[in-house]
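Colleague: Have a look; sequence and predicted model below, questions after that.
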Amino acid sequence: MTKNVIQRIQFPIIAIATSLAIAGCAGDPLESGLDPFAPMVFKEGNTAMPLNPPNKATIQPFYVSQQTIFKFAVDTDSILIGNDGVTRYTVILTSPNGNTQTQYEGIRCDSFQWRLYGTFDNKKWLENPLSSWQPIKDNTPNRYQAALAQGAFCNMSSQEKNIKAILKSLNPNGFTGGTKPSNSFGQIL
């Protein structure tokens, strides 16, 4: 073979090898600046207060704990699964003497936190200007945020994205207020 023919064969091979090497580096986290193991920075989306009071036809009571003397219910029409990782909902708390308090809240599964966006008072929603994310307490009698997070809104530390699964989990015949029951294969029952 002549030197010219060998050079013609080598050039495409070298060009292909160089292209593959460059393409391989494009996905390298050190080259792209993105570290797949770096913690994600949470950016909350806009939250608008509900326009209406809770819908009496869609209020679903749920179990919290044996120690609580309060009753708790969620308006299933109000459940909003946000793209920002926050599940927003309206909750109704009823004291033993029958007084109720209605709140609009959000739960983050990734950090196990909750936030009070506002309350329903005198037939209108009032936004909470001092609202901030608080840790969900799992060891208090009135642990309703923990019951909702562990029993319906979260799959471990990730947000449940299927509203039908949430509504099924809130079913009073199967809602435990704790972690979702599963079989030995880890399948949610």
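Modeller: Received it, and whenever you're ready, just let me know what you need. Numbers count the residues shown, from 1 in each chain.
Colleague: CA only for contacts and neighbour counts going forward, please
Modeller: OK.
Colleague: What separation do you get for the residue nearest to the spatial centre of the chain and residue 24?
Modeller: In the chain, the C-alpha nearest the mean C-alpha coordinate belongs to residue 159, at 3.1 Å (C-alpha atoms, centre = their mean). Using C-alpha to C-alpha, to the nearest Å, we find residue 159 at a distance of 33 Å from residue 24.
Colleague: hmm, who's touching the lengthiest helix in the chain?
Modeller: Using DSSP state H to define each element, the chain has its longest helix at helix 3-26. Contacts to helix 3-26, defined as C-alpha atoms under 8 Å, 6 or more residues apart in numbering, come from residues 31-32.
Colleague: also this one, for the comparison:
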Amino acid sequence: MFRARVTAGALLYAFVIVMAWADREDPLRGDAEEEGVRWQEQEKPLPAYPQDADLIEIKPDGSRGPHQYRLDIKSLSAHPDGVVTYTVIVQSESGAQNVLFEGIRCASKEYKTYAVGAAQQQLQPVRQASWRKIFNKDPIRHRIELYTYYVCDANQFALPPKSIIERLRHPGRIPSPYNSDR
């Protein structure tokens, strides 16, 4: 009898935990989804190919990796769907460069690569581009750096381009993410 009560109690406890977990607020959904409207991504037009005069270097926090990152401030754009788009040049120690037109969605801590640099200084759209999580341990450090320090505020809202550019130009004035809820 005692064993049956313990088992029933354990099952009831597990059920309550599972139901609470299933009913939790999902931080990956935007406010619109909580109101019954699904988030809908808007079309992102491709920017012009980056020019050297428009590039600002990004120095990832604590990174001693083999890459340099430069963001094209002319391509920087905040969209009504909450996505911030930008073009970044990733350069290896050997001098090889990758040009990426990407977007960051602050509300879900995700990125998407819309286009890559191609011959004749053109951006080529990526087929079947999809949203991917931004991970702290990603060896390509610009995404976590942009998400943490430049593009998103502590409440996971996208900053306007003017604020992002100001942060890029004066990185010493950026609030520490360690004082926020990230």
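Modeller: In hand now; what should we look at? Here the structure is a predicted model, which is why all the values come from computation and not from measurement.
Colleague: Show me what counts as buried in the longest helix of the first structure.
Modeller: Judged by neighbour count (16 or more other C-alpha atoms under 10 Å), helix 3-26 of the first structure contains no buried residues.
Colleague: which one in the first structure is aligned with residue 123 of the second structure?
Modeller: Under the alignment (TM-score structural alignment), residue 123 of the second structure maps onto residue 125 of the first structure.
Colleague: Report how many residues lie close to the alignment partner in the first structure of residue 133 of the second structure.
Modeller: Taking TM-score structural alignment, residue 133 of the second structure has residue 135 as its aligned residue in the first structure. Counted by other C-alpha atoms under 10 Å, the residues lying close to residue 135 of the first structure total 14.
Colleague: residues contacting residue 135 of the first structure?
Modeller: 112-114.
Colleague: Of those - the most surrounded one?
Modeller: Result: residue 114 is most packed of those (other C-alpha under 10 Å), 24 neighbours.
Colleague: The aligned partner of that one in the second structure in helix, strand or coil?
Modeller: The alignment partner of residue 114 of the first structure in the second structure, by TM-score structural alignment, is residue 111. What DSSP: H, G, I helix; E, B strand; the rest coil gives for residue 111 of the second structure is strand.
Colleague: returning to that earlier point: on the three-state scheme, the match of residue 123 of the second structure is what?
Modeller: Under three-state DSSP, residue 125 of the first structure comes out as strand.
Colleague: and what of residue 42 of the second structure?
Modeller: Classification of residue 42 of the second structure using three-state DSSP returns coil.
Colleague: Tell me roughly how far the longest strand along the second structure lies from the first structure on average.
Modeller: Of all segments of type strand in the second structure, defined using DSSP state E, the longest is strand 67-78. After superposition onto the first structure, strand 67-78 of the second structure sits on average 0.5 Å from its aligned residues (mean C-alpha distance after the TM-score superposition for the first structure).
Colleague: so where do the helices sit in the second structure?
Modeller: 2-22, 31-34, 142-145, 161-169.
Colleague: and residue 45 of the second structure, which of the ones you listed is closest to it?
Modeller: Ranking the helices of the second structure by their distance to residue 45 of the second structure (criterion: C-alpha to C-alpha) puts helix 161-169 first, at 16.3 Å.
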